[in-house]
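sequence isn't available, so here's the structure alone:
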């Protein structure tokens, strides 16, 4: 199954390997650099079915750090188009981008919040900082929330104009959308807080706005945290309910991660530790899912797919260590996988 194709709308991925979006902290004013050109270009030579560009801020203050990628102006769009064009011309990998807003977890460097002199004011659904040491974030007004929905849509438009095949909305890891989802970080009393339906409203509105731009050739994924590992917090039951809603909103896949919203949450790590969350959402909501989290080998990935626990395998650190993960494993299993013709002499 690992080397079998799969379609989302009309977009076909040649295999089930996905390079997970990973921040590179190497942009200048949100603009991709030569590093990104080499980084994504090299992974495109490795046979991965889908490559995902790192979390990309839809507004300047939505970036995690001042060195993170952005997509709110023409220069950023042009720098990404150069990379997209190279990937499409030199591989059969499909190319997606993850759009997000860091909310109260923005304006950081090396894991610590920057001063206002070096960073910027953060925003959130409620006046609750991520940790006690950090500044109280600005509580978004309804008008500001509506503008952010438009900002997500505008960045999605730019992504399509740059040539990306697929868009993913980042609603995980304690960033702004996740902050709205969780009753621990969202204590609003208006239409964006309180009930489950109100807490998911921001995400649903973003999904609807982005889908206005998409056609049958451009799928939409959403990354969520299946649980935040905290009592009375966002959990797998609410994740299943959310997935059921998103399925009706023309979301093609739920990319299932976990954690990130509660400072100091205790997480037990082991190989494939988030796979059960993907399996639960896939089974209960009847929607395609992606598994991510310490997936290190083709054998492990194949087992996940054969058990029906996910439809795609998102790989992060392992593909940083080995850009040719997909094609190398295809040699051993005799699977069909893209390999650049310039390197054919190394196939055997």
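That came through fine. From a predicted model like this one, the values you see are computed outputs, not experimental measurements.

okay, CA-based contacts and neighbour counts for the rest of this
Fine.

next up, the contacts around residue 253.
Applying CA atoms under 8 Å, 6 or more residues apart in numbering, we find residue 253 in contact with 220, 221, 222, 287, 288, 289, 290.

scan the residues you listed and report the most crowded one.
With neighbours taken as other CA atoms under 10 Å, the top of the contacts of residue 253 is residue 289, carrying 30 neighbours.

how close does it sit to residue 11?
16 Å (CA to CA, to the nearest Å).

cool, residue 300 as well?
In terms of CA to CA, residue 300 sits 26 Å off from residue 11.

next: residue 151.
25 Å.

same question for residue 319.
In terms of CA to CA, residue 319 sits 23 Å off from residue 11.

specify which residue of those two has the higher count of neighbours.
Neighbour totals were compared for residue 319 and residue 11, and residue 319 leads with 20 against 15 (other CA under 10 Å).

so which residues of the stretch 201-348 of the chain form helices?
Assigned by DSSP state H, counting those that start in this stretch, the stretch 201-348 of the chain shows helices spanning 201-211, 236-248, 275-285, 298-306, 317-321, 325-333.

list the contacts of the residue lying closest to residue 274 once chain neighbours are set aside.
Nearest residue to residue 274, sequence neighbours excluded (CA to CA, 6 or more residues apart in numbering): residue 293, at 5.8 Å. By CA under 8 Å, 6+ apart, the contact set of residue 293 is 257, 271, 272, 273, 274, 275, 314, 315, 316.

below is structure B, check it against A:
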């Protein structure tokens, strides 16, 4: 068992009255597939359950609103100050818990980032104007109302079976707004010193413990730095953590803030690190904060999928807990694969942002590398193959490899043919791109899984009608990929013209002076 290889990563940890089975937490993720009456859909229920099956110690639902009147930002958010979500929340908590993980939920208030409700103002720590919208200073009586709403929301989800809550005090939401000096200009006890600016968050945590019990774990997500040229830096994050120390059970150190900004920096890329940033890019902030925290546990998050790196983080004391969102969307079995010595089977998130773009453009969260994501309800069900088919998969690119693996998983006899000498298809041209190391890793992992599966692989084999007939396949899956669209330009077929694929695969062919035709994503990357 790889608990011997990664003893610190798989060492249980007791927080409050709760024992977590390892140090790998599934950090908060929302789910855009909500029913018309404000409940999670059946797909959402299966989505969260799958993370627990994969071995995470805690699974956290994202951005549940505690205050519908002043605090929600977009429709696809669970609102906890009502009973509409009761039945599905109870089911989600039960489905997570029965597989050994602790069910958690993120409590959130948008503050000055909220969507205005009819007849109600938008409140922030201090009066200002954001995008033409007037933001009023939050009166003290409403501050206390919101403190109570956080606590009541925590008690509500505890009664539904959740074993922990995560209070969102980062990323520009209300509690972060109050701590940020650039936004909080108050002169009362809620502004000024770090103690005063952190008071709102501290009061929320203490109120939750009073209602739910001191042994009920409360995690607080903060921005260790706002990662922009007008917000606070790591020194501010350290001070925020100091104020929360001993109140919060876990201080979850994320980064970034997108509220009320007029800045050149791309905050989103730090909060959700892209492939252009190194693995574990935000660990340094958690490590620095941990030096100043005496009681609370510290969690780190951002661009983490490598078990060896995560083991080192825990072993060296940089953090007590590692958290992943996209890493467990891409491969929810990462913890159990690591524990059972199957690290070579992990599908590492390549941080391509397909999950975000799909959620925003299609209303559903899908993953470029995991076809089961958001389809768990029906694609994860065991299928009995009553009729065993002979399946010929034509093409060994990413589609063909996955098709072959899926067919073999369901017990069919699979033949996979690739006309070149390697699996990988179009993606092979990008394996030399330094920041796409996880793309190369994905191809290698899929090829490794194919070598272990009951798949008859034929490289350097072009499938002709005669060949297909000779195989005697019951089913043929054509995974032959795509071809680039070539514009009708005089000289386009000249020897001095390369396709993007050729330029990526053979950069030595590109001379010192070159013209790139097309300024889309591919052209910009070239």
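In hand now; what should we look at? Predicted model only: the values in this text are computed from it and were never measured.

before we move on, the earlier item: the helices of the stretch 201-348 of structure 1 into JSON lines, with extra columns for distance to residue 83 of structure 1?
Converted to JSON lines, those look like this (distance: least, CA to CA, whole Å):
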{"stretch": "helix 201-211", "distance to residue 83 of structure 1": "22"}
{"stretch": "helix 236-248", "distance to residue 83 of structure 1": "30"}
{"stretch": "helix 275-285", "distance to residue 83 of structure 1": "31"}
{"stretch": "helix 298-306", "distance to residue 83 of structure 1": "28"}
{"stretch": "helix 317-321", "distance to residue 83 of structure 1": "18"}
{"stretch": "helix 325-333", "distance to residue 83 of structure 1": "20"}
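
residue 37 of structure 1 is nearest to which of these?
Closest of the helices of the stretch 201-348 of structure 1 to residue 37 of structure 1 is helix 317-321, at 14.8 Å (criterion: CA to CA).

ok, average deviation of that closest one from structure 2?
If you overlay the two and look at helix 317-321 of structure 1, the average distance to its match in structure 2 is 1.0 Å (mean CA distance after the TM-score superposition for structure 1).

so that helix matches what in structure 2?
Helix 317-321 of structure 1 corresponds to residues 326-330 in structure 2, going by TM-score structural alignment.

and what of stretch 40-49 of structure 1?
Going by TM-score structural alignment: stretch 40-49 of structure 1 matches residues 48-57.

now the terminal residues of the matching stretch, how far apart.
Stretch 48-57 of structure 2 end-to-end distance (CA to CA) = 13 Å.

so how far is that stretch off the chain centroid?
Mean C-alpha position of stretch 48-57 of structure 2 versus that of the full chain (CA atoms, centre = their mean, to the nearest Å) differs by 14 Å.

for stretch 3-18 of structure 1, same thing?
That offset, for stretch 3-18 of structure 1, works out to 17 Å (CA atoms, centre = their mean).

just stretch 77-84 of structure 1 next, same as before
For stretch 77-84 of structure 1, the distance to the chain centre is 19 Å (CA atoms, centre = their mean).

which stretch of structure 2 lines up against that stretch?
By TM-score structural alignment, stretch 77-84 of structure 1 lines up with residues 86-93 in structure 2.

please enumerate residues in contact with that stretch?
39, 40, 41, 45, 48, 49, 103, 104, 157, 160, 161, 162.

mean distance, it to its aligned residues in structure 1?
Stretch 86-93 of structure 2 sits 1.4 Å off on average (mean CA distance after the TM-score superposition for structure 1).

mind listing what's buried along that stretch?
For stretch 86-93 of structure 2, the neighbour count (16 or more other CA atoms under 10 Å) marks 86, 88, 89, 90, 91, 92, 93 as buried.

so which of the residues you listed sit within strands?
With strands taken from DSSP state E, there is no overlap with the buried residues of stretch 86-93 of structure 2.

for residue 407 of structure 2, state which of those is nearest.
Nearest to residue 407 of structure 2 out of the buried residues of stretch 86-93 of structure 2 is residue 92 (CA to CA; 30.2 Å).
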